[in-house]
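Engineer: Pasted the sequence and its predicted model underneath.
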Amino acid sequence: MGLFDKLIFKQVKRRELVLQQEGPGVEALARKIKLRPFITISRESGSGGTPIAKLVAKKLRFKFYNKKLIDMIAKQTKKRKVLIESLDEKDRGMVEDIVQSFFNPDYVAGETYFKHLCRVTMTLAKRGNCVILGRGANFITSDYGGLHVRIVAPFLVRAGYTAQYEGYTIYEARERMQKFDKERKDFIKEYFGKDPSNANYYDLVINTEGLKPEAAAEVILTAFKKKFPDWQKYR
């Protein structure tokens, strides 16, 4: 069981207690909030996930959350943004957390970051009308009724994209992608106990080999509007 499952178990127990105390009206409100439309996009490094997510948000006139999440978490934890970025989508061991906490008063433990990440992400999902990129958002919001998308491409294709658009040599691009892919996979495994490459965790998986960002965005928009035919009434 990952840390997220443990947090959710506690949250479910609290929710059950609230519903018992407040009655059926609260439960009806919870169901209404649960249906608010939003999109999460998970991506392999170099697959084009970021430009695709931005295009989708722009076309729907939704808010786009990527690095903005870091600002929000930094504000909640009252820590400098650079400290939160050092944790973002990376796994860090318990031993390092313990050692660093003794010597660095500004240190943010991985579990603290994760709790705030969950809190911020759930709040955004409840509000709806947003696109959330990465950070295990599809796992955090799996009970909130959004559209969950995964962007992938063959490794060499992704290396080519990275070299072409970010100015790296093909060898540098491959090393960079391997590093980022491992960090993201380890992050998801540590905190959610899941494998992000498992297609069963998504409503839609798009392979961007030979598919431009604009075309991929249109596929997502079509799926979104099919899943949420009344999405505009929530604006």
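Structural biologist: Yep, it's here.
Engineer: going forward, measure contacts between C-alpha atoms and count neighbours the same way
Structural biologist: Will do.
Engineer: For Tyr165, give its distance to Tyr202.
Structural biologist: Tyr165 sits at a distance of 27 Å from Tyr202 (criterion: C-alpha to C-alpha, to the nearest Å).
Engineer: And here is the other one:
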Amino acid sequence: MQADNTAIIKFIESHVGKWSLALPEKEGQAIVRAPVITLCMEPGSHGCQVAQAVADQLGFGLYNRDIIKAIAKSMKIGSDRIAMLEKERLSGIEDFIACLIEEKYCHNDIYMEHLVKVVRVIAARGNAVIVGRGANFILPFENRFAARIIAPAEIRVTNIMRAFGAEAENARQRITRREARRRAFIRQAFNKDIRNPSHYDITLNTARLSVPAAATAIVTAAVSSKNAPGVA
């Protein structure tokens, strides 16, 4: 591990407690082994809940907004600036993010350099569920199991209305904006279409599956996948 990754490792270890390279074996129970799991989602599809359930079932660390803090630590700036930077990055700006940090512009390639570094550090330590930020495009195919959570538009609208107490039209607008930003980010950063099913090992529709059922499906598939530890 490179020396300049030490600060990132220490920061992540201080914010997420499940960092052992091998999971402790429970009495009478074999160790469950799985590759690093990346999970992306359509807004309102309950993807974050599924990610948490997957992490809980496997005893893995869950990395979502922790990644923002780790990038901020790596770049030596405030996490609120990174959150704003990501919001601008996802809005479709192609040349650079209009985020003035200590009298210097933070260009897209600088942000991506730190994002890639943080994701790779997390993956190298293992036992992780990484949510969003194109992690499945950053990590080699053989080192991750990629899942995507989807649901019909009207169900997602209903979920957003319930979660945020929003009116239907407001919920639709929220979903549309977030979808556009996510598609723009993946297109600009990786030249990929986030909706292409070939980029994922499994795609699950939460209109048909409960959160626990979706999580179990991902865990089962990841543990038995060809790139799972110990699986030839």
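Structural biologist: Looks like it arrived, so ask away. Model, not experiment: these values are computed from the prediction.
Engineer: Looking at Tyr165 and Tyr202 of the first structure now, which is surrounded by more residues?
Structural biologist: More neighbours surround Tyr202 than the other of Tyr165 of the first structure and Tyr202, with 19 against 9 (other C-alpha atoms under 10 Å).
Engineer: residue range for the longest helix along the first structure in the second structure?
Structural biologist: Looking across the first structure with DSSP state H, the single longest helix is helix 170-192. Following TM-score structural alignment, the partner segment of helix 170-192 of the first structure in the second structure covers residues 168-190.
Engineer: Can you mark which positions in that stretch are buried?
Structural biologist: Along stretch 168-190 of the second structure, the positions that meet the burial threshold by neighbour count (16 or more other C-alpha atoms under 10 Å) are 171-172, 174-175, 178-179, 181-189.
Engineer: How about stretch 198-207 of the second structure?
Structural biologist: Taking 16+ other C-alpha under 10 Å as the basis for neighbour counts, the residues of stretch 198-207 of the second structure that come out buried are 199-206.
Engineer: can you list the residues that contact it?
Structural biologist: Outside of stretch 198-207 of the second structure, the residues that reach it under the criterion C-alpha atoms under 8 Å, 6 or more residues apart in numbering are 45-46, 136, 145-152, 155, 197, 214, 218.
Engineer: Cross those against strands and list the overlap.
Structural biologist: Helix and strand membership here follows DSSP state E; of the contacts of stretch 198-207 of the second structure, those in strands are 145-150.
Engineer: hmm, back to that, post-alignment, the match of helix 170-192 of the first structure versus the first structure, mean distance?
Structural biologist: Once the two are superposed, stretch 168-190 of the second structure sits an average of 0.4 Å from its aligned residues in the first structure (mean C-alpha distance after the TM-score superposition for the first structure).
Engineer: Specify which member of the contacts of stretch 198-207 of the second structure is nearest to Pro229 of the second structure.
Structural biologist: Nearest to Pro229 of the second structure, judged by C-alpha to C-alpha, of these is Phe145 at 11.5 Å.
Engineer: check contacts around the closest one.
Structural biologist: Under the criterion of C-alpha under 8 Å, 6+ apart, the contact list for Phe145 of the second structure reads 35-38, 136, 200-201, 222, 225, 227.
Engineer: and with 6 Å instead?
Structural biologist: Residues touching Phe145 of the second structure, when contacts are defined by C-alpha atoms under 6 Å, 6 or more residues apart in numbering, comprise Ile37.
Engineer: For the second structure, which segments count as strands?
Structural biologist: When secondary structure is read from DSSP E, the second structure shows strands at 36-41, 61-63, 96-101, 104-107, 128-131, 144-150, 202-205.
Engineer: start and end residues in the first structure for the longest one, please.
Structural biologist: It stands for strand 144-150 of the second structure. Taken onto the first structure by TM-score structural alignment, strand 144-150 of the second structure occupies residues 146-152 there.
Engineer: Just the buried ones from the contacts of stretch 198-207 of the second structure, in PyMOL syntax?
Structural biologist: Command for PyMOL that selects the buried part of the contacts of stretch 198-207 of the second structure, burial taken from 16+ other C-alpha under 10 Å:
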select buried, resi 45+46+136+145+146+147+148+149+150+151+214+218
